[in-house]
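1. sequence isn't available, so here's the structure alone:
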C-alpha cells in the first residue's frame, strides 16, 4: 500500500534550487543557457543610466594603464635605480631600470591626456552639461589622466571598467553614477562606440591596440559611421604600426591611411577633431 505521507518536509521544498525564483537564482543566471540574458543585462544597465544622466556624445580616450603621472614615474625610477645600485650584476634589476626609464619618459603623455580631458570638458556647456563628455576604460594611467582632466574643471566623465582576473579598480576621478563595470568585453566595446564622436589613443599595449584596430576595422568596413581617430605620439605609433607597409603589401587600400592621423599635443588633437566634424557637417555639441 502506498504511503500517504509527503516525501519531503516543507523546509526541503522551500530550499530546493528548483523552487528559487529565476531572477534570484545565481546558479541559474550563471548557466551557459542564460548567457543571452546576461549579455542583455550587461548592456541595458549602462544604457539606462547613461540615458538618465543625459549623456549624448562621448570623446573616448584610451592608453596604457602603466603610464603613471610624472611624479610617480620619477619615484619608481629612483627606487629601481637604488635597487640596482645595491646589486649591480643583477640583470633583472637592470631591466627594471630600463623599463622605469622608458615609463618616466612616457609619463609626459599622462599630462597630455589630463590636458586633453580639460580641453574637451571646458568646451562643453559647464559641469551640468552632458552633451559631450570624456569616456575612458576607467582604470589607472592614461585613462585616469583623462578623467582627472575633466574632474579638474568640475565636469562629468565616464569610466567603462571591466571585470578582470587581476581586478582593476576604477580611478577616483570618474563621476559617481557614471562608473560602470562590465562582464563582457563585447558589451563594453559597444558602449564605447555607441555615442563616440572621436577616439583618441595614447601609447599603450594589447588592450589599447585592441580598441584601436577594432575601431579602424569597423570604420573601414562601414559597420559604423566614421569618427575621428587620433593617435597621440607619432614616434611611438610609427614604431609599432607601419600603415605604409600594409598598403604596399596590398592588405589595405591606400585611402585606409586616412582613417586616422597623428597629433603631438592635446590642443592639436582637439582642434583636429573639431575641424573633422566641421568638414563632415557633424560638429560635436560644444560651445565655441
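-> Nice, thanks for sending it over. All of these numbers come straight from a predicted model, not from anything done at the bench.
2. going forward, measure contacts between C-alpha atoms and count neighbours the same way
-> Noted.
3. which helices and strands does the strand or helix carrying residue 207 pack with?
-> Element membership for residue 207 (DSSP states H and E) is helix 206-220. Here helix 206-220 touches no other helix or strand, going by 3 or more Cα pairs under 8 Å, 6 or more residues apart in numbering; DSSP states H and E.
4. what's the helix or strand that comes right after it in contact with?
-> On the C-terminal side of helix 206-220, the nearest following helix or strand under DSSP H and E is strand 229-232. If you take Cα atoms under 8 Å, 6 or more residues apart in numbering as the criterion, strand 229-232 is touched by 198-203, 237, 259-265, 269.
5. same question for stretch 265-279.
-> By Cα under 8 Å, 6+ apart, the residues outside stretch 265-279 that reach it are 112-113, 115-116, 119-120, 198, 200, 228, 230, 232, 263, 283-284.
6. now with 7 Å?
-> Residues lying outside stretch 265-279 but in contact with it, judged by Cα atoms under 7 Å, 6 or more residues apart in numbering, are 112, 113, 115, 116, 198, 228, 230, 263, 283, 284.
7. next, the one to line up against it:
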C-alpha cells in the first residue's frame, strides 16, 4: 500500500477536455477581456490587489496617462477610429469643414439678441449673413445621404464632420434627415463641447490629438467641402492643399464655398503673384456657392449615377 504524504497539497483532477479543446485550430489562450474578468471576479480584496501596481496594464488608466505612454496613446487613437469605421462598413467619406460659430437661420434672432455692444452686434450680423452656408451644408449632407453610394459592399461618401455645432452640425443633420449614417470626429477642448445630435452614436469619436484627428479626416476622404470658418478650418484646408500640392495625396474634389468670404481673408492670387505657389495650384480647389454645384462636381469627377 502506497503511503500518503500528509504535507502534500491536494490536487484536483484535471478536467476532461471538451470538444473545443481538441480543435487543432482553436484558440488556446484566454482573450484579454476574459482575463480582465478573472481579475475582477476572483482577486481577493487585499492591500496588494487594491494597489494600482497590481492592475493589468491595459486596465490601468493612471499608467496609460503617463507622459512616457504618449506613443501608445497615439497608436490607440489611430487604431480605434480606423477599426470601428472598418467594422461599420465605411468605405469613403465626404468631409465637411467649417465654422463652429455660424448660426442656423432659425437661430439668427436669438444670436442677435445676445449682442450687448454695437461692435458685437456688427460681428453677429456678419455671422448671420453667412448662415446661408448652414443651409448649403445641410443640403450637401442630404444629397450625399440620398445618393447612398455602395461599392464593394461598403458605403461611400458618408458625411464626416468635426462633430460639433454650426456648419458641422448642418452637414450631419442633412445626411441624418436623408436616413444615412454620419460620422463625427470631436476633439477634447478646455471649454465644454459635445457631439451634435445628428452624429450616428457608434460613429461618434473623440480625439485628444489634433494630428490624429486630421489624419482620420483624410484617410477615407474622397471629397472635401470647405465652408467659411476660422483658424481650425484654415488649418484643415491648408494641410489638405499642401498634401495634394506636394504629391503626398492624390487629387480629390475640394469644394470651397463662399468666394467673397475666402478672398477677403486669404489672398490666393497674391500668393501666386509673389511666386510662393504656382498659379496652377489655384486649380487644386473649385469655387462653389451651392450644395448642388458641389455635389454635381463630385458626381462628375467620379462618374456616379445619382
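-> The structure has been received and is ready for your questions. As the structure is a computational prediction, the values presented were derived from the model and not from experiment.
8. buried ones among the contacts of stretch 265-279 of structure 1?
-> Neighbour counting with 16 or more other Cα atoms under 10 Å marks 112, 113, 115, 116, 198, 228, 230, 263, 284 as buried within the contacts of stretch 265-279 of structure 1.
9. so which of the residues you listed are in strands?
-> Using DSSP state E, the subset of those located in strands is 198, 230, 263.
10. so who does the most centrally placed residue in structure 2 touch?
-> Residue closest to the average C-alpha location in structure 2 (Cα atoms, centre = their mean): residue 185, at 2.6 Å. Contact criterion Cα under 7 Å, 6+ apart gives 161, 162, 163, 204, 205, 206, 213 as the residues in contact with residue 185 of structure 2.
11. what's the match for it in structure 1?
-> Aligned against structure 1 by TM-score structural alignment, residue 185 of structure 2 finds its counterpart in residue 160.
12. helix or strand: which one has that match?
-> Element membership for residue 160 of structure 1, per DSSP H and E: strand 157-162.
13. run the chain-centre distance for that strand.
-> Here strand 157-162 of structure 1 shows a centroid-to-chain-centroid distance of 7 Å under the convention Cα atoms, centre = their mean, to the nearest Å.
14. elements contacting the following helix or strand past that strand?
-> Once the chain leaves strand 157-162 of structure 1, the next helix or strand it forms, by DSSP H and E, is strand 179-182. With contacts taken as 3 or more Cα pairs under 7 Å, 6 or more residues apart in numbering; DSSP states H and E, strand 179-182 of structure 1 sits against strand 157-162.
15. now do the helices in the stretch 1-150 of structure 1.
-> For the stretch 1-150 of structure 1, the helices defined by DSSP state H, counting those that start in this stretch occupy 10-14, 26-29, 35-52, 70-86, 91-106, 108-123, 142-152.
16. for the fifth one, packing partners?
-> When you say that, I think you mean helix 91-106 of structure 1. Using 3+ Cα pairs under 7 Å, 6+ apart: helix 91-106 of structure 1 touches helix 70-86.
17. which parts of the helix it packs on are buried?
-> When burial is assessed from 16+ other Cα under 10 Å, helix 70-86 of structure 1 yields the following buried residues: 70, 73, 74, 76, 77, 80, 81, 83, 84.
18. likewise stretch 213-228 of structure 1?
-> Those buried within stretch 213-228 of structure 1 under the rule 16+ other Cα under 10 Å are 215, 216, 219, 220, 226, 227, 228.
19. which residues of structure 1 does stretch 246-265 of structure 2 align to?
-> Mapped onto structure 1 with TM-score structural alignment as the criterion, stretch 246-265 of structure 2 occupies residues 221-240.
20. what about that stretch, start to end distance?
-> Between the opening and closing residues of stretch 221-240 of structure 1 we find a distance of 23 Å, counting by Cα to Cα, to the nearest Å.
21. again with stretch 246-260 of structure 1
-> Between the opening and closing residues of stretch 246-260 of structure 1 there is a gap of 14 Å (Cα to Cα).
22. over to stretch 82-102 of structure 2?
-> Counting by Cα to Cα, the length from the leading to the trailing residue of stretch 82-102 of structure 2 is 30 Å.
23. residues in contact with that stretch?
-> Contacting residues not belonging to stretch 82-102 of structure 2 are listed as 127-128, 130-131, 154-161, 164-168, 171, 217, 220-230, 233 [Cα under 7 Å, 6+ apart].
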